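K.L.:
the sequence isn't on hand, but the structure is:
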């Protein structure tokens, strides 16, 4: 063999080694995205458990999150959220009847006219995280020994305070293991850690039935405890420059109500009401709203053009303002966290 032929063969050998090394090394961002998207497309549903930590208020709050998804002609979702401060928790439900936020212990439901969950980022939904990665053409990609990590923009319709997120996907299963949602300065304000995810779940006939969920999760002892509790008046830590000018207490036939009026640059009214009798039989109370499902950090609320309604620890809250944007309404409502008026 001539010298030139030996050199040529050696170059071919080196080239093959480089190709093999590249194939065994880091995968490209495009290939990883295709694999993540393909894994999601191949499943017919999933059940996952996660812990969500909110760092947006005066103190950290953690939720146990139970997520169920069933793919079909109409996709069904069931997301249970419960923290240690509130008995019974809440359930976000999407079935063939619509979108609901359920408070089982009080037998109450909000029914929404909305396209949730497609209308906004949802940090605890597998497909929402994948869609955010697919939608952001400027997403950055890194990898560790065990994870593929994407830094993407978020899509929170009513909040610009959480523009970024880091999403962690397991290298073996291509499923999400964690999410860190950040503010403009990349401070982590919301964190979701997935404990388990089952890609081959079974579902019972009534798993996505509203009435069955309420009946099965309603705790009689919790209801009794709530009936005995008095209304603990709460105050917003953020008022956007407004001051309390009037506080009116109203005694109801089956409870009590407090109406607070704030005046300033952003006028608003905050109503808190606690009913002492909770129905123990019959159907639940359903309130229909045209608006969005919003996470206030300690409760799930119903947001319309100039109001937010929600329930926390057996108390109904209603915040209304003609002067605030939706984002400002969320900011004030999110700051109502146990501070009693002295």
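P.N.:
Received it, and whenever you're ready, just let me know what you need. Predicted model, so just to flag it, every value in this text is computed and none were measured.
K.L.:
contacts, neighbours, all on C-alpha from now
P.N.:
Fine.
K.L.:
show me the contacts for residue 290.
P.N.:
The contact partners of residue 290, by C-alpha atoms under 8 Å, 6 or more residues apart in numbering, come to 112-114, 304.
K.L.:
could you identify the buried members of those?
P.N.:
112, 114, 304 (16 or more other C-alpha atoms under 10 Å).
K.L.:
how near is the first one to residue 122?
P.N.:
Distance of residue 112 to residue 122, computed by C-alpha to C-alpha, to the nearest Å: 16 Å.
K.L.:
what segments of the stretch 51-200 of the chain are helices?
P.N.:
126-135 (DSSP state H, counting those that start in this stretch).
K.L.:
okay, now the one to match up with it:
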């Protein structure tokens, strides 16, 4: 009997050794090696952003090239408004390209790797590498489930991603704490180690004015934010100067802040504007922040929030809630 037990234990040990030897490399290490070794990538797909009853759809393109200087290009086209905006990082700096205004905004900073971005393969890899991430091997690839933290989108709570057998991302969904999907991206083109056209990451000097549909007219202003952090609207005023009309909303309460809304006109010639501010992007919005003030350009309207009490993420929440109100 004793001999049988020993033989059985030896057999179990042998099987365990064989399993270790024959087991393929884990998905975490495989993806990490892919990201480390690749020269660049292109991701294209369709993105949906849901906020309450509002659903917005975008065409998304992300390009990355390692090289001596890491270069990034993110293009986001609002399908309803037919408006495109690009964020570009190259050796000359970081640029926000806005054809609808015929303007290019230049600023300093380490975008986009300063904070996690759902559309970046680097961020996806970081999520996969987290200790508490769950990885399920399926017939068609790998399903990833993890808790997430996106500072510029604080309602994002957890995320699912699906990669194919070759480690190429197919789709991702981000949920809020109530398990409601707030962001969904379906990728229809994924290329690793791709070859880019010569001027792909080059900053344009002139822009082609695009035909777009504006959802916000001058007579629609002012818009009123839904997210006011328990503060109350105390005063409204209108100031006209330099051919522009500024609508001013003053809120007071636990957190005081002022909102200024200005409809902007496209420049006749392409302008490059130097921005001495930090940039924040929350997927569909791009904000410029200087410590006590944030400005966001949406549908040719400049929304600015001034406050000593609000955090930058809260300022973005105020502006985002105006966008939601517009689309109702």
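P.N.:
It's in. Source: prediction; values computed, not measured.
K.L.:
circling back to that earlier point, so which of the buried ones among the contacts of residue 290 of structure 1 comes closest to residue 284 of structure 1?
P.N.:
residue 112 (15.5 Å; C-alpha to C-alpha).
K.L.:
and whatever residue of structure 2 lines up with that closest one, what does it touch?
P.N.:
Structural alignment (TM-score structural alignment) places residue 112 of structure 1 against residue 107 in structure 2. Residues in contact with residue 107 of structure 2 (C-alpha under 8 Å, 6+ apart) are 93-95, 274-279.
K.L.:
still touching in structure 1? Go through those.
P.N.:
Here is what carries over to structure 1 from the contacts of residue 107 of structure 2, by both residues aligned by TM-score structural alignment, their matches' C-alpha atoms under 8 Å: 93-95, 275-279.
K.L.:
for structure 2, longest helix please?
P.N.:
helix 2-22 (DSSP state H).
K.L.:
mean shift of whichever helix or strand comes after that one relative to structure 1?
P.N.:
Once the chain leaves helix 2-22 of structure 2, the next helix or strand it forms, by DSSP states H and E, is helix 27-37. Taken over the aligned residues, the distance from helix 27-37 of structure 2 to structure 1 averages 1.8 Å (mean C-alpha distance after the TM-score superposition for structure 1).
K.L.:
what residues in structure 1 pair up with helix 27-37 of structure 2?
P.N.:
The aligned range for helix 27-37 of structure 2 is 32-42, by TM-score structural alignment.
K.L.:
buried sites along that stretch?
P.N.:
Buried residues in stretch 32-42 of structure 1 (16+ other C-alpha under 10 Å): 32-33, 36-37, 40.
K.L.:
make a markdown table out of these and add distance to residue 178 of structure 1.
P.N.:
As requested, the buried residues of stretch 32-42 of structure 1 are exported to a markdown table (distance: C-alpha to C-alpha, whole Å):
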| residue | distance to residue 178 of structure 1 |
| --- | --- |
| 32 | 17 |
| 33 | 16 |
| 36 | 14 |
| 37 | 17 |
| 40 | 16 |
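K.L.:
closest to residue 84 of structure 1 out of those residues?
P.N.:
Relative to residue 84 of structure 1, and with distances defined as C-alpha to C-alpha, the nearest of the buried residues of stretch 32-42 of structure 1 is residue 40, at 31.9 Å.
K.L.:
isn't that closest one right up against residue 127?
P.N.:
Yes - counting by C-alpha atoms under 8 Å, residue 40 of structure 1 does reach residue 127; the two are 7.1 Å apart.
K.L.:
host element of residue 320 of structure 2?
P.N.:
Here residue 320 of structure 2 is assigned to helix 312-327, by DSSP H and E.
K.L.:
ok, residue 286 of structure 1 next?
P.N.:
Going by DSSP H and E, residue 286 of structure 1 is in strand 285-289.
K.L.:
what's the average distance of that strand to structure 2?
P.N.:
Mean deviation for strand 285-289 of structure 1: 2.7 Å (mean C-alpha distance after the TM-score superposition for structure 1).
K.L.:
so how far is residue 99 of structure 2 from the aligned partner of residue 141 of structure 1 in structure 2?
P.N.:
Under the alignment (TM-score structural alignment), residue 141 of structure 1 pairs with residue 135 in structure 2. Distance, residue 135 of structure 2 to residue 99 of structure 2, using C-alpha to C-alpha: 41 Å.
K.L.:
I figured residue 262 of structure 1 hits residue 241, correct?
P.N.:
No - using C-alpha under 8 Å as the test, residue 262 of structure 1 is too far from residue 241 to be in contact (9.3 Å).
K.L.:
please say which of the two ends up with more neighbours.
P.N.:
residue 262 (19 against 11; other C-alpha atoms under 10 Å).
K.L.:
trace the more buried one over to structure 2, please.
P.N.:
With TM-score structural alignment as the criterion, residue 262 of structure 1 pairs with residue 251.
K.L.:
residue 164 of structure 2 maps to what in structure 1?
P.N.:
Looks like residue 164 of structure 2 aligns to residue 170 there (TM-score structural alignment).
K.L.:
for residue 230 of structure 2, same thing?
P.N.:
Residue 230 of structure 2 maps onto residue 241 in structure 1, by TM-score structural alignment.
K.L.:
the more surrounded of residue 135 and residue 99 of structure 2?
P.N.:
residue 99 (22 against 18).
K.L.:
quick one, strands of the stretch 151-300 of structure 2?
P.N.:
Taking DSSP state E, counting those that start in this stretch as the criterion, the stretch 151-300 of structure 2 carries its strands at 158-164, 169-175, 181-192, 232-241, 244-252, 257-263, 271-274, 278-281, 286-289, 293-298.
K.L.:
the last one corresponds to what range in structure 1?
P.N.:
Strand 293-298 of structure 2 corresponds to residues 307-312 of structure 1 when matched by TM-score structural alignment.
K.L.:
average offset of that stretch relative to structure 2?
P.N.:
With mean C-alpha distance after the TM-score superposition for structure 1, stretch 307-312 of structure 1 averages 1.5 Å from its match.
K.L.:
how far out from the middle of the chain is that stretch?
P.N.:
16 Å (C-alpha atoms, centre = their mean, to the nearest Å).
K.L.:
same thing with stretch 201-220 of structure 2?
P.N.:
That offset, for stretch 201-220 of structure 2, works out to 20 Å (C-alpha atoms, centre = their mean).
K.L.:
ok, now stretch 14-32 of structure 2?
P.N.:
34 Å.
K.L.:
try stretch 45-54 of structure 1
P.N.:
10 Å.
K.L.:
from the rest of the structure, what touches that stretch?
P.N.:
Here stretch 45-54 of structure 1 has contacts from 60-71, 124, 189-201, 297, using C-alpha under 8 Å, 6+ apart.
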